[in-house]
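Visitor: I'd like to go over a predicted model; first the sequence, then the structure.
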Amino acid sequence: MGKDSFYIKLVRDNIIHNFNYIKMSTQKEIIAVVKANAYGHGLKEVVPILVDAGCTYFAVARESEAFEILSLNISKIKILIFETIENFSLLKNFKNLEMVVNSIEELQELIRIKVDPLQLHLKFDFGFARNGFTEKEIEVVKNIIINNNIHFQGAMTHFFSSNTEETISVQNKFLDSIEYIGKEYFNIIHSQNSAATLLGLGDGSTHVRCGISLLGMLDPGIYNNNIKRSWSLSGPIYDIKDFSSLNFIGYERIKNIPVENYHKVAKIKLGYGDGFSKKNTNILCHVNSKEFPIIHISMDTSFILVDDSIKTGDLVEVYRDFEKSNDFLKMDHYEYTTLINNRIPRVVIK
């Protein structure tokens, strides 16, 4: 980590607490979703923490993410890939990899080339407009399973709403479909995402499939004081200049920037090259328990209007208040945390 660098701090004990809380409150095993670099927390940092907590099942969106986990050389874990992989022989080479089957064509091809069905999860879609077997295809799926007498590792669906009535409706359709096909053909059944898990929805599942809640983030409108945040983005001020010596702040002329009540500008090493989008222009950050606006963002640097109380080396925290940041950016916190790329180091603390 370079001098005056920004970094993401991960609180290890909070992640472990969240895992234990969800496991105890649901009395179910957890499939930990760590896609998109563990929602910006850092996949290679988060997975070992969850393994220490007792997690043995992980899920990612893409095979490249699965290979990142494999590179950690952690034994006795399973990795489920949601998207179709490019080369099905990968499943034969890595027995701890599993894949979601998203279409009739995929299912037939996987049977034809004799991929171990205990590495496969069948996905059912009930209006989410993602991949998966539709209600009209359930009869075909049933016939394929029964005619070939195949027992799969799992059956799954995905809730497309945190609305209680819609979630229950999808869950009932899913369970009815599994019963119709024969639930004895599936070792595990999973549907519950973070929202449904914390709302107590998703009866009939054997496993819960959580991502953001394990990391201490909640879907909008859901509150649970037992879930502890684990992520923060911060770094020091590395330079401060008085406006009297400047014509520009970054690439912007000072006369074009609303600088009322300020006469100094501080620089931090965080920019859109790090995934800190220019949409953050004018967002408030925290320095010494006070709020100051970030008024210009370049590729490697951002500029903050500050007062005389701020000094070089003072710690700046961005996105301290997720709710305020969500309102300002018009997006959810797990969207902008995911944008912060690996130019920003992840530092694990207890």
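Guide: Ah, there it is. Numbering: from 1, shown residues only.
Visitor: alpha carbons only for contacts and neighbour counts from here, please
Guide: Fine.
Visitor: quick one, longest helix in this protein?
Guide: With secondary structure taken from DSSP state H, the chain has its longest helix at helix 164-181.
Visitor: which of the residues in the helix or strand following it are buried?
Guide: As assigned by DSSP states H and E, the chain's next helix or strand after helix 164-181 is strand 186-192. With burial defined by 16 or more other Cα atoms under 10 Å, the residues of strand 186-192 counted as buried are 186, 188-192.
Visitor: and the helix or strand following strand 186-192, what does it pack against?
Guide: Once strand 186-192 ends, the next helix or strand along the chain (criterion: DSSP H and E) is helix 194-199. If contacts are counted by 3 or more Cα pairs under 8 Å, 6 or more residues apart in numbering; DSSP states H and E, helix 194-199 sits against helix 12-26, strand 207-210.
Visitor: nearest to residue 242, out of these?
Guide: Smallest distance to residue 242 across these (Cα to Cα): 39.8 Å, for helix 12-26.
Visitor: in stretch 138-147, what's buried?
Guide: Buried residues in stretch 138-147, defined by neighbour count with 16+ other Cα under 10 Å: 138, 141-142, 144-145.
Visitor: quick one, strands of the stretch 1-150 of the chain?
Guide: Using DSSP state E, counting those that start in this stretch, the strands of the stretch 1-150 of the chain run over 7-11, 29-33, 57-60, 78-81, 97-101, 120-123.
Visitor: kindly reformat those strands as JSON lines containing mean neighbour count and distance to residue 231.
Guide: As requested, the strands of the stretch 1-150 of the chain are exported to JSON lines (neighbours: other Cα atoms under 10 Å; distance: least, Cα to Cα, whole Å):
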{"stretch": "strand 7-11", "mean neighbour count": "21", "distance to residue 231": "5"}
{"stretch": "strand 29-33", "mean neighbour count": "23", "distance to residue 231": "16"}
{"stretch": "strand 57-60", "mean neighbour count": "23", "distance to residue 231": "20"}
{"stretch": "strand 78-81", "mean neighbour count": "24", "distance to residue 231": "24"}
{"stretch": "strand 97-101", "mean neighbour count": "25", "distance to residue 231": "28"}
{"stretch": "strand 120-123", "mean neighbour count": "24", "distance to residue 231": "31"}
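Visitor: want to compare, so here's the second one:
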Amino acid sequence: MASSNFIDYVKINCRSGHGGAGSLHFRREKHVPKGGPDGGDGGRGGHIILRGNNQHWTLLHLKYRKHIKADAGKGGEGGRRTGAEGEDVYLDVPLGTIARNAETNEIMAELTEEGQEIILLPGGRGGLGNTHFKTPTQQAPHYSQPGEEGQEAWIVLELKLLADVGLVGFPNAGKSTLLSVLSAARPEIADYPFTTLVPNLGVVAYRDYKSFVIADIPGIIEGASQGKGLGLRFLRHIERNSVLLFMIPASSEDIAAEYAILSNELVAFNPELADKTRVLAVTKIDLADDIELDRIKDCLPKNIPTVFISSVQQRGLGELKDLLWQTLNQPSATDE
């Protein structure tokens, strides 16, 4: 996925259609000089509808559609004929998209399932024709309703990637290398910080034709929750991952301290992330000898499952996949 094509934030102006006006009409036929009112109702205006589509991975297709307008409903006609409804506008978005009102920041919709549809802005109702206003004392009403105005708002669409496992670590922790080894994804890999500038997804094949999805999130640095480095731009993608895989290289001076920094940044961004299931992978063990690895084992953070891996030498990857699969499929407290 080219970095220039990964768009996870767009702001668009949406306007639903106006309702059609009700008809002011009287039945006039030969031999029926006073047929009475028969004006039909106006059609409703078109809706603006969000629809989940798993064929989309980014919001790129909406980046240049700044103004989106639905059609107005048609006016009613004589003979109690209702006007046609305005055509709805469907906005297909990737699963994991959230829609917010740009002014109030209120969440208006959240799409997590294929084919899920949510009316973002409803079209205006059509006006009633004069046939509805006939009474015993007012048998020829010269009145019909105008159509209801449509709604208009600036909408912010944010994509939060849906993945089973999210990779969390400082730049150059080996996240992209691990993703390239475990899956068919081909992220950019180089020996300098912030090689990964956009999230990458990869499907990891497991035993018996099973699989799970891993998301490589661009590296976090201390202060990311306050906007440093790549800042808040990609932290939101971590919110929807079922399991967080913390990755810290064996060359780190203090693995427990690095883990604490990463954990603090996530919790500062969203306190709910403190409750996410976590796994720790000590990476690049090919660069450490046995004595160094023994020292590391005595300094690991407590109460977190840990595995030692080398993506280059493909050591410990089977154990890592087993641990991730078991963690993803362990029964929750609500299931017991």
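Guide: It's in. What you see is a predicted model; the values in this text were computed from it and never measured.
Visitor: give me the TM-score for these two chains.
Guide: The TM-score (TM-score structural alignment, normalised by the length of structure 2) is 0.26; 126 aligned residues with a Cα RMSD of 5.5 Å.
Visitor: let me know the closest of the buried residues of stretch 138-147 of structure 1 to residue 164 of structure 1.
Guide: For the buried residues of stretch 138-147 of structure 1, the residue nearest residue 164 of structure 1 by Cα to Cα is residue 138; the value is 24.7 Å.
Visitor: so that closest one touches residue 177, yeah?
Guide: Yes - assessed by Cα atoms under 8 Å, residue 138 of structure 1 is found in contact with residue 177 at 7.1 Å.
Visitor: assumed residue 280 of structure 2 was part of a helix.
Guide: No - with DSSP: H, G, I helix; E, B strand; the rest coil as the criterion, residue 280 of structure 2 is strand rather than part of a helix.
Visitor: pretty sure it sits against residue 247.
Guide: Yes - taking Cα under 8 Å as the definition, residue 280 of structure 2 is a contact partner of residue 247 at 6.0 Å.
Visitor: give the contact list for residue 307 of structure 2.
Guide: 280-282, 316, 319-320 (Cα atoms under 8 Å, 6 or more residues apart in numbering).
Visitor: distance-wise, check it relative to residue 280 of structure 2.
Guide: As judged by Cα to Cα, to the nearest Å, residue 307 of structure 2 and residue 280 of structure 2 stand 6 Å apart.
Visitor: likewise residue 321 of structure 2?
Guide: If you measure residue 321 of structure 2 against residue 280 of structure 2 using Cα to Cα, the figure is 12 Å.
Visitor: who has more neighbours, these two?
Guide: residue 280 (21 against 18; other Cα atoms under 10 Å).
Visitor: name the residues that touch the helix or strand hosting residue 108 of structure 2?
Guide: Per DSSP H and E: residue 108 of structure 2 is located in strand 107-111. By Cα under 8 Å, 6+ apart, the surrounding residues in contact with strand 107-111 of structure 2 are 50-52, 93-101, 117-118, 120.
Visitor: other SSEs contacting the longest helix that structure 2 contains?
Guide: For structure 2, the longest helix by residue count, based on DSSP H, is helix 255-269. Of the remaining helices and strands, those touching helix 255-269 of structure 2 by 3+ Cα pairs under 8 Å, 6+ apart are strand 243-249.
Visitor: tell me the one among the contacts of strand 107-111 of structure 2 nearest to residue 256 of structure 2.
Guide: Closest approach to residue 256 of structure 2 among the contacts of strand 107-111 of structure 2 (Cα to Cα): residue 96, at 32.2 Å.
Visitor: ok, residue 13 of structure 2 - contacts?
Guide: Counted by Cα under 8 Å, 6+ apart, residue 13 of structure 2 has contacts 66-68, 152-155.
Visitor: oh sorry, the question was meant for residue 284 of structure 1
Guide: Counted by Cα under 8 Å, 6+ apart, residue 284 of structure 1 has contacts 291-294, 318.
Visitor: roughly how far apart are it and residue 69 of structure 1?
Guide: Relative to residue 69 of structure 1, residue 284 of structure 1 is positioned 35 Å away (Cα to Cα).
Visitor: next: residue 336 of structure 1.
Guide: Note on residue 336 of structure 1: its distance to residue 69 of structure 1, by Cα to Cα, is 23 Å.
Visitor: all helices of structure 1, in order?
Guide: Along structure 1, counting by DSSP H, helices occupy 12-26, 35-39, 43-53, 63-70, 89-93, 104-112, 138-148, 164-181, 194-199, 322-329, 333-339.
Visitor: on contacts alone, who are the packing partners of the fifth one?
Guide: It refers to helix 89-93 of structure 1. Judged by 3+ Cα pairs under 8 Å, 6+ apart, the packing partners of helix 89-93 of structure 1 are strand 97-101.
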